[in-house]
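1. structure, please.
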Amino acid sequence: MMAGSGKTSLSLALACAGVLCASLMGAAHASTRAKAVAAKPTPAAVKPAPPPSPAPQKQSASAEIRLIEIYKLIGAGQTREALGKAQALVNDVPHFHLAQLVYADLLMARTSKLSTMGAAPSNLSAMAPQRLEQLKTEAERRLAALKERPPAGALPAQFIELPPSTRHAIAVDATRSRLYLFENGPNGMQLVADHYASVGRLGIEKSTEGDQRTPLGVYYITSRLDGHQLTDFYGSGALLLNYPNEYDRRQGRTGGGIWLHGVPSDSYARSPNSTDGCVALANPELRTILDRVQPRSTPVVIARSLQWIQPGSAEQDRRNVHHLIEGWRMARASGDVNRLLAFYSPQFSSGAYDFSQWRAALTKEVGQQKTRSFQLKDLSILGWKDKNDLLVVTFGEVADGQRTGSIKRQYWGKEGGLWKIFYEGVIG
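-> Down below sits the predicted model:
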């Protein structure tokens, strides 16, 4: 698309340069600031007094929806309407760097034909060497989320069974830079929202302290921190995860401080791979999650790529796992220690207990218990598969005649083709 006059072309080119410079340099400054922060979140990030609250960004909660609408208009050749909407978006959310880049593209398209989106002049892109590629990748991930929607009614394969008491669940697809939020209602778990998310600077598969990678696995939210408890770097708040979990420890993985958190108040989003191992979301989107999910009962799956399945298609697998756990419960209630111990791995460990110590403790406990029956309440089963098969089973152990009991969590792994418990502990 060519400009109508030389004067108009010059003014548009200058405007475009200003927008690109703001987008690229603003992001470069954010990157510099991020490097000044500790390698991973620690309790030192918590502040005793709240910082001044930044002015809220107008309509920022729908920023991604508005950006996608602009892309649709560009695809339909309606660039004039797209330009108006892009200008409104950057006015409302000035720190949305990707929106700034799209706006600059649309301005440049009025002065000359664009060979590709995000084609910044070399003198501008040199101001922040890697930032332009990061913005392009962010655009690709956001657009892919529009095109590659999960099948209607499908759930991540890791959600084998979630009880009604689990009100929400979260799944992160690291390859797609996407976080999915599910809500448990009368019809079971349903996808209610999904958001762009950033992961580790050096990718995924965390294994050691400070490796700047995001862990893969099944976790639980342990606690919540509001924004006024944190430095501005973590944005609107944070949800802390139980990394390393017992499976991670068994694999020798180290580190900690893995959070779902926001971004600094002068940014809207971070590039796809830019954290020290956490999962970061735009503050408006994080706030909708902070307000809904409950610590301790909310599972979080972080996968390289999510496998979506229809709940009914895995019913037989679910029943098989259910029967396995019921077999453990009946062995426990029978008072037969040898029958019960057959469910445990010789590599079992739980706190200070190894297998021999656990066997002694179980023998004593079962002897005191006699044959008193108990039920499993609010049974939750999460599955995971990498080089090993894993089940994470959480339940309330309630003795007959009682209303409440201890909350336990077990980790099951396959040994010689058979499921064995390699960790069991009380978590509440």
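
2. alpha carbons only for contacts and neighbour counts from here, please
-> Fine.

3. for the spatially most central residue of the chain, what are its contacts?
-> The chain has V172 as the residue nearest its centroid, 4.1 Å off, counting by C-alpha atoms, centre = their mean. Applying C-alpha atoms under 8 Å, 6 or more residues apart in numbering, we find V172 in contact with 178-180, 300-303, 306.

4. again, but for S297
-> Here S297 is in contact with 165-167, 220-221 (C-alpha under 8 Å, 6+ apart).

5. and these, which are buried?
-> Buried members of these, scored by 16 or more other C-alpha atoms under 10 Å, are 166-167, 220-221.

6. what is the nearest of those to F422?
-> Nearest to F422 among those, counting by C-alpha to C-alpha, is Y220 at 18.5 Å.

7. any idea how far the residue nearest to A144 when sequence neighbours are not counted lies from Y196?
-> The shortest distance from A144 to any non-neighbouring residue, by C-alpha to C-alpha, 6 or more residues apart in numbering, is to R176 (7.5 Å). Between R176 and Y196 the computed distance is 8 Å (C-alpha to C-alpha, to the nearest Å).

8. one more to line up against the first:
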Amino acid sequence: MKVSGFFNPKRFVVGLSLMACLSMLSLSAQAENNADGISADMVFEAPTRQAERLLLEVLYYIKQGEMNLAMSHVQDLTERHPDYHLAQMIMADLWAFRAGNLGLLDRVGELYPITVRRLREEAQVRWQFAHSDESLVKNLLHSSVLKVGQQPHLVLINLAKSRLYLYQNQSGELNLITDYYISMGTAGAGKEREGDRKTPIGVYHITDFVAGERLADLYGYGALPLNYPNIWDQSLGRTGHGIWLHGTPSDTFSRPPQSSQGCVVLNNDEMGSLVSKFNVSVATPVIIVNQAEDLLFLESERLEVLNEVQHWLANQGERFNWADVSVYAYPNELQLYYATFPDVRRDEHLIHQYWRRDEEGAWQLVLQSTDPIQIATRLN
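-> Next up, the predicted model:
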């Protein structure tokens, strides 16, 4: 059944509202051109990626008015993942639409406004990501990383896109190996204080792995704690603790984009892949930005900063290995750069440095700390 003529996308949505969700999207001209279908060469190697593809196909068919195709695909999706709340709500919408019971959609929207809004947002961000310009991801990486050391992986999280990117370090070159949908704090990005329900922006490191068996069901597969607040956060008076990458409850396939207390939340299978398949572990750097504009990076400063850090190391009288040094542009901070490298005087410790240009134009080491690579997580 292809719906046309009498079909009003703005009417079919007052409930969970797939069409409303799609009608709200402000896709660029390029994205609209790409929206004619879901690319066959998109890589969905894991069941969760297959689920995302099915969801995108459902949204596409609804957008085209192909309701029977949308229904068959969403039924397939819910059979594979009965705990996928967004898919269940879409299917309920489609059944109500097929029965001509649009009043039910009105009542659902009135009874569960927060749930409806959050699930709309998940559909929206997944759709927008699928039609986004891939070059933006490459630009974001280039603006974030001046030099990478010898750690096997790097994690880059773009909160504005609800996306985590995992890179593998191959002889100093970072290659994207996968990306995952993520959720962040209910109050958005830019953590400042304990309990503000925001996800921090900055450069952090994974300090531990906590298996799910040691945690409440809320954390699913397990957790990778981060070193928030780092010394830069502390210098600005930022408070809070317990910022983790973690999984979802056992009865939940995924969570809406803004639904955590500040942590970064992944689907359980994808969290498991990070830990077990890709061996993401302690000391892995995690860069968290809210959007590309957070990186106030000047290309002309790249060599200046690298030369300054290298010169400092050469003057220490210690045998620091330049290949071990990583340097990053610090997000949301003008002319602030973060360098980190192993401490040659103490095993299993990292040195963290923050460099900034002073009023006279000279580069200054403004903060430095040395911390253990692994910090055991204290559970209450």
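
9. and the TM-score between them?
-> The TM-score (TM-score structural alignment, normalised by the length of structure 2) is 0.77; 326 aligned residues with a C-alpha RMSD of 3.1 Å.

10. just to revisit the earlier point, map the residue nearest to the centre of structure 1 onto structure 2.
-> Counting by TM-score structural alignment, V172 of structure 1 lines up with I157 in structure 2.

11. now do the helix or strand hosting its match: distance to the chain's middle.
-> Per DSSP states H and E, I157 of structure 2 falls inside strand 153-158. Relative to its chain's centre, strand 153-158 of structure 2 lies at 8 Å (C-alpha atoms, centre = their mean, to the nearest Å).

12. and stretch 379-389 of structure 1, by the same measure?
-> For stretch 379-389 of structure 1, the distance to the chain centre is 17 Å (C-alpha atoms, centre = their mean).

13. how about stretch 53-69 of structure 2?
-> Stretch 53-69 of structure 2 has its C-alpha centroid displaced from the chain centroid by 25 Å (C-alpha atoms, centre = their mean).

14. next one: stretch 348-355 of structure 2
-> Taking mean C-alpha positions (C-alpha atoms, centre = their mean), stretch 348-355 of structure 2 and its chain are 24 Å apart.

15. what lies in contact with that stretch?
-> With contact meaning C-alpha under 8 Å, 6+ apart, stretch 348-355 of structure 2 is reached by 232, 305, 336-343, 363-374.

16. now those: which count as buried?
-> Among the contacts of stretch 348-355 of structure 2, the ones that count as buried by 16+ other C-alpha under 10 Å are 232, 305, 336-343, 363, 365, 370, 372-374.

17. please enumerate the helices of the stretch 201-350 of structure 2.
-> With DSSP state H, counting those that start in this stretch as the criterion, the stretch 201-350 of structure 2 has helices at 231-235, 268-272, 301-314.

18. what range in structure 1 does the first one sit on?
-> Same thing as helix 231-235 of structure 2. Going by TM-score structural alignment: helix 231-235 of structure 2 matches residues 246-250.

19. report the buried residues of the matching stretch.
-> If you call a residue buried by 16+ other C-alpha under 10 Å, then stretch 246-250 of structure 1 has these buried ones: 246-248.

20. still on that earlier bit, let me know the secondary structure of the residue nearest to A144 of structure 1.
-> Assigned by DSSP: H, G, I helix; E, B strand; the rest coil, the conformation of R176 of structure 1 is coil.

21. ok, it touching A303?
-> No: judged on C-alpha atoms under 8 Å, R176 of structure 1 makes no contact with A303 at a distance of 10.1 Å.

22. tell me, what's touching these two both at once?
-> In contact with both R176 of structure 1 and A303: no residue, using C-alpha under 8 Å, 6+ apart.

23. of the buried ones among the contacts of stretch 348-355 of structure 2, which is the nearest to S171 of structure 2?
-> Comparing those against S171 of structure 2 with C-alpha to C-alpha places F341 closest, at 16.5 Å.

24. counterpart of that closest one in structure 1?
-> Using TM-score structural alignment, the partner of F341 of structure 2 in structure 1 is F395.

25. circling back: quick one: average offset of the strand holding I157 of structure 2 versus structure 1, please.
-> Superposed on structure 1, strand 153-158 of structure 2 shows a mean distance to its aligned partners of 1.3 Å (mean C-alpha distance after the TM-score superposition for structure 1).

26. quick one: the match of V172 of structure 1 from S260 of structure 2, how far?
-> 15 Å.

27. contact partners for the aligned partner of Q100 of structure 1 in structure 2?
-> Q100 of structure 1 maps onto Q88 in structure 2, with residues paired by TM-score structural alignment. By C-alpha under 8 Å, 6+ apart, the contact set of Q88 of structure 2 is 78, 82.

28. name the SS class of Q88 of structure 2, please.
-> helix.

29. returning to that earlier point: tell me how far the match of V172 of structure 1 lies from Q353 of structure 2.
-> Distance from I157 of structure 2 to Q353 of structure 2, counting by C-alpha to C-alpha: 21 Å.

30. ok, now N227 of structure 2?
-> As judged by C-alpha to C-alpha, N227 of structure 2 and Q353 of structure 2 stand 14 Å apart.

31. same thing with Y338 of structure 2?
-> 6 Å.
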